[in-house]
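Chemist: have a look at this fold, sequence not included:
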């Protein structure tokens, strides 16, 4: 199958974002309401949670809700509060060179993926990243030189909290340093376990282990795959080879002195690159973020797409994704 990636810029929420939402909403609503609309938190609960934990972006949520048609379901969906569970694989690491560099693989189902790189200037902050649900982000960077990405944390527990893509959006809208991002990650509840790696323009970094049933742990880990301090979901760990991928990356960082091109290239080959597309865990893209330069490079085997925060060029790429593997 062909997966169409789009790179779109719209400084303020407007007709382009509204058109995208109208395109994606039917599929997203089916997913969001698959267990029944009443199972999801009410509008009042979503609004209350946003006002408590992310008050700075409440006006943005309200503006996007209006562009989405102002409906109750759309507002609740866009709050990302109490969404259905979802799993991904993914690998990410900080390269130990002079220039700050965060590299990540996003392993997920091609049928449940925005495939949208959005550059915005919402609330006066320039942000560039790969969207999820058109409001959230699975990885991204802002004009303060802060970048971050997520991986699934490898735990079954589901609790009260936000879908992590909105937490990433909030951080890029409101934070400028890794330390500020760490404080936000400790404060905002996540509905599932995720690992968020953060890097700023001064090469300060951290990895946060988020969970719905225990406090967030901030670490100085430069590598994150799909477990936290130890493997807790053995079946998922075996299927995704999370321990093997972590060891491979740690060896690249400690036992090898790779040039950065070779380090990025390692993400495009096994064991980091996954072909499990039929099972929903294939590598859809590799992202290399250079926050000091405001540069994102999106990689696939044999192809690279550079996108600059300051000189952003809209466009598209058609990528062939195996039906199974």
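Modeler: It's in. Please read these numbers as outputs of a predicted model, since none were measured by experiment.

Chemist: please make it C-alpha for all contacts and neighbour counts, starting now.
Modeler: Noted.

Chemist: other SSEs contacting the helix or strand encompassing residue 305?
Modeler: Taking DSSP states H and E as the criterion, residue 305 maps to strand 303-308. If contacts are counted by 3 or more C-alpha pairs under 8 Å, 6 or more residues apart in numbering; DSSP states H and E, strand 303-308 sits against strand 295-300.

Chemist: so which residues make contact with the strand it packs on?
Modeler: Around strand 295-300, the neighbours that count as contacts under C-alpha atoms under 8 Å, 6 or more residues apart in numbering are 268, 285-290, 304-309.

Chemist: and it, how far out from the chain's middle?
Modeler: Centroid separation for strand 295-300 versus its chain: 15 Å, with C-alpha atoms, centre = their mean, to the nearest Å.

Chemist: center of this structure, which residue is that?
Modeler: Centroid-nearest residue in the chain, with C-alpha atoms, centre = their mean: residue 138, separated by 1.1 Å.

Chemist: give the residue farthest from the middle of this structure.
Modeler: Here the chain reaches farthest from its C-alpha mean at residue 255, the gap being 28.6 Å by C-alpha atoms, centre = their mean.

Chemist: returning to that earlier point: tell me the helix or strand right after the strand holding residue 305.
Modeler: strand 315-320.

Chemist: now the strand holding residue 305: buried residues?
Modeler: Within strand 303-308, the residues scored as buried using 16 or more other C-alpha atoms under 10 Å are residue 307.

Chemist: who touches that strand?
Modeler: With C-alpha under 8 Å, 6+ apart as the test, strand 303-308 has contacts from 294, 295, 296, 297, 298, 299, 313.

Chemist: below is an additional structure, to be compared with the one above:
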């Protein structure tokens, strides 16, 4: 088992200042040089029409644009490079797994992907220039893989397919936009219907009313359905599914089979985090191993987070943090059974 960690980032202030602070932190990090090595010559296939990307970001995410400017200034990068690395628009994304279960009171989710794309950052951000405060793990610095906002809206996404992509935002930036701009499930659905999507993903939403929906989103269509379980296949937009869905269907059936035994948040967390329950995955070599398990409570604004299997979650009281209480913890520690490197922990 390899010891792993996620760094906890806390910040209150403007988006530009948040970007600048993150840029300062990244100067001495392994993340950016490792990412450059990973991408290599493929960089030319990623992006971007800078003008188009800027126009789209300013239309849907003007505050994120300020954050990207702060990152660029701190790192002394040109905007072409900053948009490519942090803009979350029209960029290739590693495929992943993921399983999500909700009740009216909480969401619990496994984030499944490759360690080589996991940046090990968990951010609490309270903006002073607009947008809701958020908590959750980051992806590509500005994006979020899942999370909770101050209004009690919870979001997590599941990968569906990379085929037939079009120009648009990728999943982690979409997650950030939902959390920072929406207070309810209905507002989130409206936003997901409006923004352009690069890939096909399911976005699972839960708010303080207890309403839980799965939004199936592709570059061509967006539809919402009421459900409390989501893995890696669409049930409505079936034409967008991958050819191989056996493991996704198996995980969904495993969760549903044991729903009657899942009586509270902790038992739901154990259902997804324990190795012997049939949902936690160790398929790291195929980019579908479970990296973190998280659960979110819309009413109390509590969050639990664990790296690796069979772990007790580290608990966060986001409501107290919003009132000005600073977290003393610097890292979330865990263990994962893989030989693959994590880009934030050592040179690759």
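Modeler: Thanks, I have it. These numbers were taken from a predicted model, which means no experiment stands behind them.

Chemist: quick one: TM-score?
Modeler: The TM-score (TM-score structural alignment, normalised by the length of structure 1) is 0.89; 317 aligned residues with a C-alpha RMSD of 2.3 Å.

Chemist: which residues of the stretch 1-150 of structure 2 fall in strands?
Modeler: Per DSSP state E, counting those that start in this stretch, the stretch 1-150 of structure 2 carries strands over the ranges 2-13, 99-102, 107-113, 121-127, 134-139, 143-144, 146-149.

Chemist: among the ones you listed, show me which one is buried the most.
Modeler: Stretch with highest mean neighbour count among the strands of the stretch 1-150 of structure 2: strand 146-149 (a mean of 30; mean count of other C-alpha atoms under 10 Å).

Chemist: what stretch of structure 1 lies opposite it in the alignment?
Modeler: Strand 146-149 of structure 2 corresponds to residues 139-142 in structure 1, going by TM-score structural alignment.

Chemist: out of the strands of the stretch 1-150 of structure 2, flag the one nearest residue 279 of structure 2.
Modeler: strand 99-102 (7.6 Å; C-alpha to C-alpha).

Chemist: can you show me the helices along structure 2?
Modeler: Along structure 2, the stretches classed as helices by DSSP state H are 15-27, 31-39, 43-46, 50-60, 62-75, 79-86, 171-181, 185-194, 246-257, 265-273, 318-322.

Chemist: buried subset of the contacts of strand 303-308 of structure 1, written for ChimeraX?
Modeler: The buried subset of the contacts of strand 303-308 of structure 1, as determined by 16+ other C-alpha under 10 Å, is captured in ChimeraX by this line:
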select :294,295,296,297,298,299
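
Chemist: redo the contacts of strand 303-308 of structure 1 as a markdown table? Include distance to residue 18 of structure 1.
Modeler: Output for the contacts of strand 303-308 of structure 1, formatted as a markdown table (distance: C-alpha to C-alpha, whole Å):
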| residue | distance to residue 18 of structure 1 |
| --- | --- |
| 294 | 26 |
| 295 | 26 |
| 296 | 25 |
| 297 | 27 |
| 298 | 25 |
| 299 | 28 |
| 313 | 20 |
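
Chemist: rewinding a little: just say which of the helices of structure 2 is most tucked in.
Modeler: Mean neighbour counts for those (mean count of other C-alpha under 10 Å) peak at helix 171-181, with a mean of 26.

Chemist: thought residue 65 of structure 2 was touching residue 57?
Modeler: Yes - Residue 65 of structure 2 is within contact range of residue 57, at 6.2 Å (criterion: C-alpha atoms under 8 Å).

Chemist: tell me the counterpart of residue 159 of structure 2 in structure 1.
Modeler: Taking TM-score structural alignment, the alignment pairs residue 159 of structure 2 with residue 152 from structure 1.

Chemist: skipping its backbone neighbours, what lies nearest that match in space?
Modeler: Excluding its sequence neighbours, the residue lying closest to residue 152 of structure 1 (C-alpha to C-alpha, 6 or more residues apart in numbering) is residue 194, at 4.5 Å.

Chemist: what does the one you found correspond to in structure 2?
Modeler: Here residue 194 of structure 1 is matched to residue 201 in structure 2, going by TM-score structural alignment.

Chemist: and residue 17 of structure 1, by the same measure?
Modeler: Correspondence of residue 17 of structure 1 to structure 2, assessed by TM-score structural alignment: residue 22.

Chemist: one more: residue 182 of structure 1?
Modeler: With TM-score structural alignment as the criterion, residue 182 of structure 1 lines up with residue 189 in structure 2.

Chemist: how about that match, what does it touch?
Modeler: Going by C-alpha under 8 Å, 6+ apart, residue 189 of structure 2 touches 215, 224.

Chemist: which residues do residue 65 and residue 57 of structure 2 both contact?
Modeler: Shared between the contact lists of residue 65 of structure 2 and residue 57 (criterion: C-alpha under 8 Å, 6+ apart) are residues residue 87.

Chemist: ends of stretch 206-226 of structure 1, what's the gap?
Modeler: 16 Å (C-alpha to C-alpha, to the nearest Å).

Chemist: name the residues of it that are buried.
Modeler: By neighbour count on 16+ other C-alpha under 10 Å, the buried set for stretch 206-226 of structure 1 is 206-212, 216-218, 222-226.

Chemist: among the residues you listed, which one lies nearest to residue 45 of structure 1?
Modeler: Nearest to residue 45 of structure 1 among those: residue 212, at 17.2 Å, using C-alpha to C-alpha.

Chemist: for the closest one, give me its contacts.
Modeler: Neighbouring residues of residue 212 of structure 1 by C-alpha under 8 Å, 6+ apart: 157, 158, 159, 160, 161, 189, 190, 191, 192, 193.

Chemist: any idea how far residue 185 of structure 1 is from the second one?
Modeler: According to C-alpha to C-alpha, residue 158 of structure 1 stands 17 Å off from residue 185 of structure 1.

Chemist: likewise for the fourth one?
Modeler: Look at residue 160 of structure 1 and residue 185 of structure 1: by C-alpha to C-alpha, they are 15 Å apart.

Chemist: again, but for the last one
Modeler: For residue 193 of structure 1, the distance to residue 185 of structure 1 equals 12 Å [C-alpha to C-alpha].

Chemist: overlap of the contact sets of these two?
Modeler: Taking C-alpha under 8 Å, 6+ apart as the criterion, residue 193 of structure 1 and residue 185 both touch residue 210.

Chemist: would you mind finding the match for residue 247 of structure 1 in structure 2?
Modeler: Under the alignment (TM-score structural alignment), residue 247 of structure 1 maps onto residue 253 of structure 2.

Chemist: mean shift between the strand holding residue 305 of structure 1 and structure 2?
Modeler: Here strand 303-308 of structure 1, set against structure 2 after superposition, deviates by a mean of 1.4 Å using mean C-alpha distance after the TM-score superposition for structure 1.
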